[in-house]
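Novice: just to be clear, the model below is a prediction. Sequence and coordinates:
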Amino acid sequence: MHGVLGVMTALVMTAAPGEEGAAGGTSRSASSSWGRTFLGVAVPLAPGGFALEGEQEWDEGFTATLGLRVSEPSSPRLGLEPGARFYVKGSALEGMWFGPRLELARTWRDVRGRSWDMGGALLAGYSVCLRQGFTVQGALGVGATYRPPLAGFNSWTVTVGHRAQLSVGWSF
């Protein structure tokens, strides 16, 4: 739990304070190199845990993301998911986007030990910033996960599947 708080604190500390815009929204100043930040909780639309997510605006159409995923479908799993988003309609943190995401996870299996799983996904989604920074994001996509051989098994596996999640949090 302390590691999760550390990651989220680091994301908050890297965000520069924005100026309040005339329409009540947040915009960054011309002298600031950082934009707005989103912090929230992402829940996959299929069983499999949840993620704490952060998204940092780098310019009007590009953001960097970082997720810390925890799940326990049949065995505990802890993962790190860095990625990028390119906003094709609207501005960063408010509009339609697409982007790649790297997926790294440590899985503990009952009898077979533990493994590092690696993979990636390509997602498309939409972000909506509502009142006072409350933000809702939805994403759909496809991804692949590579799992190395486990004790007693000789082959590695690649699993291709869908990705879908709903995130809620705050932008500031």
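Specialist: All right, it came through fine. Numbers count the residues shown, from 1 in each chain.
Novice: contacts and neighbour counts: CA atoms only from here.
Specialist: Noted.
Novice: so where does the most centrally placed residue in the chain fall, helix or strand?
Specialist: In the chain, the C-alpha nearest the mean C-alpha coordinate belongs to residue 67, at 3.9 Å (C-alpha atoms, centre = their mean). Here residue 67 sits within strand 62-71, counting by DSSP states H and E.
Novice: comparison target below:
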Amino acid sequence: MSDHNIKCEDRNSIVINFSEIYKLINRINKKFEKLQRRIIQKENLTTAQYSILQQLWKNDSVQFKTLADACCCSQSTITGIVDTMEKKDIVVRKMNPEDRRSVLVILTDKGKKLEKETPNINTILDDCCSGFEPNDIEDLTKLLKKLDSSFKVTESDSC
């Protein structure tokens, strides 16, 4: 059904449903962040630093742009976070040998060691989601990605 065929009362219902969905996503996000903070505070890390580490634990070196996209923030924000992580000797910056215009963020030995010392948040999340069937999580992920994509389109539209 296209937007043009939706009746006014249907649009109001959709807005109310999206409002409820937003509240639920926001509440889940706050609970997740609280859990994440509790886990990483022992290592004196922020949630932003932990998010960067999660990306670097998958690949030892990552471009700033890739980190910014993965962490849903600007490259300048990533720069500030990486500055702090460099001071803690968790990461270093190196010129990208494949593209001299870009800089890579690379894990140090201390950063690699943190992966072993920090409880795996995914294991804890698995426990939280133990009541779900795998296909439930897959379906939810597909729906949330679809919702996310629709907002990207809306952002570029002029009202």
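Specialist: Sure, I can see it. For clarity, every value in this text was computed on a predicted model and none was experimentally measured.
Novice: next, the TM-score between them, please.
Specialist: Superposed pair, TM-score by TM-score structural alignment, normalised by the length of the second structure: 0.20. Supporting alignment: 62 aligned residues with a C-alpha RMSD of 5.9 Å.
Novice: the residue nearest to the centre of the first structure - nearest residue in space that isn't next to it in sequence?
Specialist: Nearest in space to residue 67 of the first structure, with sequence neighbours left out and distances taken as C-alpha to C-alpha, 6 or more residues apart in numbering, is residue 53 at 4.3 Å.
Novice: so that neighbour: helix, strand or coil?
Specialist: strand (DSSP: H, G, I helix; E, B strand; the rest coil).
Novice: just the helices in the first structure please.
Specialist: Counting by DSSP state H, the first structure has helices at residues 2-14.
Novice: again with the second structure
Specialist: Listed in chain order, the helices of the second structure (DSSP H) span 8-40, 47-58, 64-71, 75-87, 109-117, 121-128, 134-156.
Novice: now do the longest one: distance to the chain's middle.
Specialist: On the basis of C-alpha atoms, centre = their mean, to the nearest Å, helix 8-40 of the second structure is displaced by 15 Å from the centre of the chain it belongs to.
Novice: can you pull the buried residues of that helix?
Specialist: Buried residues in helix 8-40 of the second structure, counting neighbours by 16 or more other C-alpha atoms under 10 Å, are found at 36-37, 39-40.
Novice: could you dump those to TSV with distance to residue 121 of the second structure?
Specialist: Output for the buried residues of helix 8-40 of the second structure, formatted as TSV (distance: C-alpha to C-alpha, whole Å):
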residue	distance to residue 121 of the second structure
36	7
37	10
39	8
40	9
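Novice: find the centremost residue of the second structure, please.
Specialist: Nearest to the second structure centroid, counting by C-alpha atoms, centre = their mean: residue 71, 4.5 Å.
Novice: what's near enough to touch that residue?
Specialist: 48, 51-52 (C-alpha atoms under 8 Å, 6 or more residues apart in numbering).
Novice: just the buried ones among these, please.
Specialist: For these, buried by 16+ other C-alpha under 10 Å: 51-52.
Novice: nearest to residue 123 of the second structure among the contacts of residue 71 of the second structure?
Specialist: Set against residue 123 of the second structure, the nearest of the contacts of residue 71 of the second structure by C-alpha to C-alpha is residue 51 (15.6 Å).
Novice: the closest one: what's it in contact with?
Specialist: Contact analysis of residue 51 of the second structure by C-alpha under 8 Å, 6+ apart lists residue 71.
Novice: and the gap between it and residue 85 of the second structure?
Specialist: 12 Å (C-alpha to C-alpha, to the nearest Å).
Novice: one more: residue 66 of the second structure?
Specialist: 17 Å.
Novice: before we move on, what about residue 31 of the second structure?
Specialist: 25 Å.
Novice: with residue 69 of the second structure instead?
Specialist: When residue 69 of the second structure is compared with residue 85 of the second structure (using C-alpha to C-alpha), they lie 18 Å apart.
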